Structure formats: C-alpha cells, structure tokens
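S.K.: With the sequence up front, the predicted model follows.
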Amino acid sequence: MKKNYDALARQILDQVGGHENVGNVMHCYTRLRINLKDRGLANIEELEKLDIIGTQFAGEQLQIIIGNEVNEVYNAFINLMGMKKEKVIEEKPNRDIPRKQHTIRSVIVAMIDGIVGCMVPILPMLIASGILKAIVLLIEKFGLATAESSTIIMLSFVADSAFYFMPVIIGGFAAKKFGANIALGSMLGAALIHPDFVSLVTEGTSLTIFGLPIYSATYSSSVVPIILSVWVMSYIEKFISRYSPKSLRALIEPVLTIIIMIPLTFSLLAPLGAMFSVGFANALTWFYGTFGMIAVAIFCAIIPWVVMLGMHVGTVPISISSIAATGIDKIMMPAFLISNFAQGAACLAVGIKAKKADLKSLAFSSAFSNVVPGISEPGMYGVTLRYKTPMWGSMIGAASGGLYFGITGVGAFSFLPPNIFALAGYVGSGEYSNNLLNTIIGIAIGMVVAFVATMFMYKPKMN
C-alpha cells in the first residue's frame, strides 16, 4: 500500500510543536532534519508511533529517520509549510523560551549542525562529480578514448569544476543556512578563488588590505574557510541592516558588509579555516601513519555509531579535503563502504535465521538497501541495533574488512555514496592498479565475517 506522504507530514508537524516551532527543515539521504525553536515541544513518544524508522536529537535539530522515502516526505512537509505562505522560514527567537547556557557539547553540536547544513545541499553535486570521474577512468581503462580526447577533456573539467568552485557554491548555501544574503555569500566564495588572487599567491606576492597582511593560501576545493567567513558575515550583515536608514539600506548593507568582510576573510577567517583543515588533515594523517591498518579497522567498526549520532554528513569535508590534497581518501569513504556491506551481510543472516515473516521481510529488504542504494538506517534501526548481536556481528565484519583495507592501502578516488556503484570510484592506475581488486576482496572478507558472526551470535528465540 502506497504511503500517504501528506498525512505523514501533517502528523510530523503536529508532533514537533506545529508550524510556529519549526525554524527550518532540510534532509539528507534518509533523515528529515528539522531545526526546532524549542525542542521541549516535540512529542517524541508520539512521533515514534508514526510510520517512521526512528528519531534522535542533535542539539536543537530533530532528526526523523524516514529511510529511502525521505525525499517524498520532505516535499510533502515543505508543501505543508507553504500552505501557510511561509516558504522561507525565519528563525526568530521565542522570547518566552529561556536562553540556554552554552556548554562545550552544545558548541560542538552547533558547529556540526552548521557544517551539515551547508554540506547536505551540495551532496548531489559531489555525487555527480564522482560518477563523472569514475566514467572517465573506466573509459580510459578500457581504451575507449585517450586522455587527449575532447570528450574526456570535457567530462574531466566539468567533474573538476564541482571541487574547484566549491567555495562559491558552499558560500551561497552557507548564507542560506545562516540567514545571510545568498549572493554575498557566493561573492565571498568567488573572491577566494579569483584567478588574480590565485596567481598572486602562486607567485609569492605579498598582499595587504588596509595595512593588514593577507595570508597567502589557495582556497579552491576548501570547505571550512568559506563556511567560517559566511557565518561571521551573517552577524555583520544583520548588524548593519539593523542600524541602516531604511531608505539607504539596499545600498549601504551589501557594500559595508563586503568592505568589512574583505580584511576579516583574507587576513583572519579564511586563514584560520585553512589552518584548521590542514591541522585536522595532518592529525588524521598522523593517526593513519601511526596506527596504520588498526586505525582503518577501528574507524570501519564505529561507522554505525557515527551515523546514529547524525555526524556522517560532517565527515564529507574531511573526505573532500583528502581527495583534493592527495587524490585519494583511504579512511572515510572506504570505512562507510565496508560498514554498509557488513551491515547488509548481518541483515541477510538475520533474515535467514528469523522465525517471523515480517522480520524476515524487513531483514532481506534492509540487506538490499545497505548494498545497492547504500542506505543503512532501515537495517540499522530495524534489525542490527534492535537485536544487538547483529550489530556486533556487522562491526566485527567491518573491522575485519577494514583491516585488509588498511594493509593493502585501499582508497577512494572520488566522492560517491557507499553502495555497490561506488566501486567505480576505486578504479586506480599505476601504484593503485590493484586498488579495485583489493576493495572487492576487503568487502568480501567483511561480508563473510559479518554473516558468520551474526549467524553464530543471533538467536531467533530472543524475538
């Protein structure tokens, strides 16, 4: 029976505190992400009774796990909000709600929420870029065209454009996320990769603005510098807007905002973001270099918990930075890939051993969902986590496959969703000519171990 998405959207809206309690809403591959003004108004107990997989909070953001049909529910929810003629929802503070104290946890959660809000909208672009890169590799691998072919050149630069112009694109979405002017956010991103600025930096020319030194760095393919800059810009823009004469606001607000943001961005914020990105990448490199295959195995095992905390989208900038800097991601993308396949194998084992027909159906469909479209939440919340031992089985399998990944240095050359089609992004050449073969072997190890471990540990009588 086809699900009534409009009815489900209405039920969700009623249980999250109504229209007035919704700040904004977005979605990833499986979750409806609603920023609430007061999380205390959300009736989680009633929400859990609806036709959804589960719920969880990340700060003030309520994440409603829908599964593969999240896009339909999201569209219905947005249409429902549109009936109120508020397509663009302003996050105005509720004065009746007491101001909450900031803690280290709340600050970290807010940072993750900010990054996720900026990254989720660009995932289709990254996927398209990754698939194009994979197509180019396959065409060249099978000798269908040479690197000098006009078709290859066109496909390559279109795919690369997603990464090169990333600050421009993220600048616009970051502005939307933080309530700033979208055009100004994009303009700030464009300034960071302007050809003249890139040339001057490459030539080692010393630059200043209003007497302040400008940090020499290139920002193409970067994420954190523009997000940090636009976040600060949102406050400056609102401050200028508040104190500008209404008759001159359209002129004063954009000009003053950009003039103030030029030194802030180029002398302070973008360099800080770049240093943070480099520092994190160096820390990850150190972790990988120090612990090697053990580091990969551990990360592969804990991926389900990263997903459960809603932090999986937050790992996208790390993968992007790694691919942009070195051409390969040996931790993030491989870990998500092996984790999904191991969870699929664990679900398959549950489906075989389960006594109840409805659980068999859920387990088998979840196994398919994990491997083919790469959606792990239905199986994770409906099977592995629910019955505990399958989760342990999948983690043991993922760690085993991850250990092989670490030994052989498996890595992803493109950003692709962790499913069976992502294997195209593991086709390498030269020193990585065996990368795809090792990827398949690692997946096979992970799935076999996860299947056997789950068959051994899972007891149907526990249902």
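M.R.: Alright, I've got the coordinates. Residues are numbered from 1 along each chain as shown.

S.K.: Only C-alpha atoms from now on, for both contacts and neighbour counts.
M.R.: OK.

S.K.: Specify the local secondary structure of the nearest residue to G204 once chain neighbours are set aside.
M.R.: Spatially, and ignoring its direct neighbours in sequence, G204 is nearest to S216 (7.6 Å; Cα to Cα, 6 or more residues apart in numbering). At S216 the chain is in coil, as set by DSSP: H, G, I helix; E, B strand; the rest coil.

S.K.: now the one 5 residues further on
M.R.: The three-state label for S221, taken from three-state DSSP, comes out as coil.

S.K.: List the contacts of it.
M.R.: 163-167, 320-321, 324 (Cα atoms under 8 Å, 6 or more residues apart in numbering).

S.K.: any idea how far stretch 70-86 is from the chain center?
M.R.: Mean C-alpha position of stretch 70-86 versus that of the full chain (Cα atoms, centre = their mean, to the nearest Å) differs by 22 Å.

S.K.: what do you get for stretch 188-206?
M.R.: Averaging C-alpha positions (Cα atoms, centre = their mean) puts stretch 188-206 28 Å from its chain's average.

S.K.: got it, and stretch 454-462?
M.R.: Taking mean C-alpha positions (Cα atoms, centre = their mean), stretch 454-462 and its chain are 33 Å apart.

S.K.: now stretch 456-463
M.R.: The answer for stretch 456-463 is 34 Å, by Cα atoms, centre = their mean.

S.K.: can you pull out the helices in the stretch 201-350 of the chain?
M.R.: Ranges of helices in the stretch 201-350 of the chain, per DSSP state H, counting those that start in this stretch, are 224-243, 249-264, 270-291, 293-308, 316-326, 332-353.

S.K.: Nearest to E46, out of those helices?
M.R.: helix 293-308 (20.3 Å; Cα to Cα).

S.K.: Show me what the closest one is packed against.
M.R.: helix 270-291, helix 332-353, helix 389-408 (3 or more Cα pairs under 8 Å, 6 or more residues apart in numbering; DSSP states H and E).

S.K.: Alongside the first one, take a look at this:
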Amino acid sequence: MTQVQEKNTGLRILQGIMKAIQECMIPVIPLIMAGGLIKVLIIILTLCGVLPSGSQTYTILSAIGDAPYYFLPFEVAVSAAKYFKLPALLPVAAVGIMFSPDFLSLFSGGAVSFFGLPVSDVTYSYSVLPIILLVWVMGLLYREVEKRLPESLFNFFGQMLVLLLSSLLAVIVIGPIGNGIAELIRAFVMWIQSVNHVLAEICFAVMFPFLNMCGMQWPFILDAISTVGLNGYEALCIISLLCVNVSQGGACLATAVRAKDKKRKEQCFGMGITAVLSGASEPSTYSNFRYKRPMIAALIGSAAAGLYAGLVTVRAFSFVPPAAASILIFMDVQNAMNLVHAVITGLIALGVSFAAGMILGFDEPEADNAEV
C-alpha cells in the first residue's frame, strides 16, 4: 500500500468516526439543550426571588435540568442503536449495568477483577465516547451471532449472548479505552488553557469554523457537555462558539449590505440574522468561506471577541448553541458580571466582524450572482 493510499484510508476512517459521533449526537443535542434551558430558568427564578435556593421545589427543578446530562449515556445508547441498526433496548441494558448499584459498590472495596481480569473504576455519568464504542462493538457482535446461529436459536439465545459478551467487553476493555480517549481530549483542553487561557480562547475561536466544516468539532463539544455536567460550568469551547456564531453572522450581514444582487442580499441577511440570534452559523460559515474575505472578517471578529472573553474569563453554565437568544446560559448567580462580559463578547464579535466585512468587502461574481 502506497503512502497516498494509506493517507486516504486513514482519512476515510477518521471521517467515518466523526460521522458516527455526529449521527449519534445530533438527536441527543435538543434534549441537552432542554436541560440547559431549564437550568437557565432556575437561575432566573432564583434571581427574581420566586424560587428560594435550597427549597424542595428548587431541588426538583434542578433534578429535571440535570437529568439529561447525568443520564446522557442512556440517551446516546438509544441514538447509537438506531445508527448502528440494533434493537434500541439492548444497548440500554448494557449501559444500565454500568449504573447498577451492585456493580458500582464493588469499587468501594478496592481493586475489582473478573476471573483475574482487572475491571477499571470508570465514571460513566456524562460520558459519550465509551457508549458509542460499546454500541458499535455490540452491533458487530449482534450481526456475527445472528449470522452464525439458526433463527430459532438466535431468538432465544442471541440477545443473551450479545448482552453478556458486549457488557463484559464494556467494563473490562471498551469503557476504559473510551474514557481514556475522552480524558486525553480533556487533558489537551486543560493543557492549552494552562499554558495561556487568553491564547487558548483566541485559538479555539479562530479554529472552530474549520473544525465545523470538517466535522471534527464533536470531540470538543462532547468534552464541553461533559465538563458542564461534571463541574457545572465550562470556560473555553462554549465561549469560543459564541465568538464564532456571532462573528460569522456579522460578516455575513456585512456581505448582505455590500452585495448588489437582491437575492444574495436577502440570503446573506437571513443567514446572518439566524447565526446571531440562534447560533446556527453553518450557512453563514459556508457563505463566508466561499467569498474568502468575509471569512477573514469573521475570523478577525472571533479573535477579537476571544481575546476579550479570555481576559475576563467568561463561563457558560449550560450547553445550548450560544447566541443572542441563549445568552442567559452565561448568567451566574454569584457573579453578575459574567453575563455582562458575555454580552460584551458577543457585541465585539458582531461589531468587529461586521466592520471588517464592510472594509474588506468581497468579490461578487456576475455569472452566478443569484447563488450564495
């Protein structure tokens, strides 16, 4: 195999992994967003004096908001089962073993083994990668067992064998491997923050549009979701996404103002407003990338906003695509300035990217000027 073939094979494998993560996570994101918005509602009610902190009502609402994060593995298991074409309840049962009180209690007594094989003490709450790996392996086992057993035996023994083998592989091999990958990503994020938090914020703000276009943003988004679940806040990726979403929208709005073609004006205006308000910046990103100079303008806006956010250390307390409509995810009961800094970050992203877009302009082709 030549180096080019090896490179193409490696690229296809990487694309396949990213596609699997994306397809497994897309159905789960709205549920996580719902939990995040409930947590925002709790903060608002607490600040307004309607909901006393520490009350039973507060605890119940908090449990509702935290549930999509804590039970994320079950949600991912159902979504991954659909993607890998498995009976949905089979992966749910395997994930349930990882949350079984009897299983978890084993680790309170020290080292745990299964017939001499070590079983690692892995925290599966808020985890995603170990679950996707588990369901993928379960799918391979399911089809292999189904192929080798007669239908009558498969219906009786098949799922039992798949559940037994995949569950053992999960707690002995897959779980630790998936958790190790997640920890490496988290270690990288923490390392780049420890080197220089301001520089890290700028780098991520500039890097995310290209990660999005390549479909490689998911490992960092998964880490951000897990970090919110574990720590209650996140201070890098979600803030970088705020810079990216608003700046891409701002550059697209500048293109709308400068464009001569009416249809392009309408399209760019719609994409820009959507990105700024809702955080759905992909259409703006592709439009800006096509015309090159608007993308440069957006990157300038992202870098400027990332610089400010890094200097003041903005924190996000829920995972919702950050934009104007979801700005309250930055509300901090103990630090009112955090929300103010988030608003300023968004305004910098919008203002700088729009101004840069107006200055840089773009080349408007005549042959296809009806398309964006």
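M.R.: Received it, and whenever you're ready, just let me know what you need. The structure displayed is predicted, hence computed values, not measured ones.

S.K.: and the equivalent of the residue nearest to G204 of structure 1 over in structure 2, how many residues sit next to it?
M.R.: For S216 of structure 1, the aligned position in structure 2 is D121, judged by TM-score structural alignment. D121 of structure 2: 17 surrounding residues under other Cα atoms under 10 Å.

S.K.: do Q5 of structure 2 as well
M.R.: Counted with other Cα under 10 Å, residues neighbouring Q5 of structure 2 total 10.

S.K.: Can you give me every residue that contacts the alignment partner in structure 2 of A349 of structure 1?
M.R.: Matched by TM-score structural alignment, A349 of structure 1 corresponds to A254 in structure 2. For A254 of structure 2, the contact set (Cα under 8 Å, 6+ apart) comprises 354-355, 357-358, 361.

S.K.: before we move on, what about V28 of structure 2?
M.R.: V28 of structure 2 touches 75-76, 79, counting by Cα under 8 Å, 6+ apart.

S.K.: ditto for F405 of structure 1
M.R.: F405 of structure 1 neighbours (Cα under 8 Å, 6+ apart): 293, 296-297, 334, 411, 438-439, 442.

S.K.: In structure 2, which of the residues you listed still touch?
M.R.: Retained in structure 2: 293, 296, 334, 438-439, 442, out of the contacts of F405 of structure 1 (criterion both residues aligned by TM-score structural alignment, their matches' Cα atoms under 8 Å).

S.K.: now these as CSV including distance to I227 of structure 1?
M.R.: Converted to CSV, these look like this (distance: Cα to Cα, whole Å):
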residue, distance to I227 of structure 1
M293, 33
V296, 28
P334, 26
N438, 36
T439, 33
G442, 36
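
S.K.: Go through those and say which is closest to F239 of structure 1.
M.R.: P334 (44.2 Å).

S.K.: how far away is the closest one from F77 of structure 1?
M.R.: 34 Å (Cα to Cα, to the nearest Å).

S.K.: Settle it for me: which of these two has more neighbours?
M.R.: Neighbours per residue (other Cα under 10 Å) separate P334 of structure 1 from F77, with P334 holding more: 26 against 23.

S.K.: So which residues make contact with stretch 132-146 of structure 1?
M.R.: By Cα under 8 Å, 6+ apart, stretch 132-146 of structure 1 touches 147, 152, 155-156, 159, 414, 424-425, 427-428.

S.K.: For the residue in structure 2 that A134 of structure 1 lines up against, pull up the helix or strand it's in.
M.R.: Per TM-score structural alignment, the equivalent position to A134 of structure 1 in structure 2 is V40. Assessed by DSSP states H and E, V40 of structure 2 sits inside helix 29-47.

S.K.: Find the nearest non-adjacent residue to A275 of structure 2, please.
M.R.: S281 (4.4 Å).

S.K.: and the one you found, what pairs with it in structure 1?
M.R.: By TM-score structural alignment, S281 of structure 2 lines up with S376.

S.K.: I'd assumed N370 was in contact with that match.
M.R.: Yes - if you go by Cα atoms under 8 Å, S376 of structure 1 and N370 touch, sitting 4.9 Å apart.

S.K.: Which neighbours do the two have in common?
M.R.: 340, 343.

S.K.: any idea which of the helices of the stretch 201-350 of structure 1 is most buried?
M.R.: When these are scored by mean count of other Cα atoms under 10 Å, the highest mean neighbour count falls to helix 332-353 (a mean of 29).

S.K.: mean shift of that one relative to structure 2?
M.R.: By mean Cα distance after the TM-score superposition for structure 1, the fitted helix 332-353 of structure 1 averages 1.6 Å away from its aligned residues in structure 2.

S.K.: Next secondary structure element downstream of that helix?
M.R.: Following helix 332-353 of structure 1 toward the C-terminus (DSSP H and E): helix 357-371.

S.K.: And the match of A349 of structure 1, how close does it get to K292 of structure 2?
M.R.: From A254 of structure 2 to K292 of structure 2 the distance is 13 Å (Cα to Cα).
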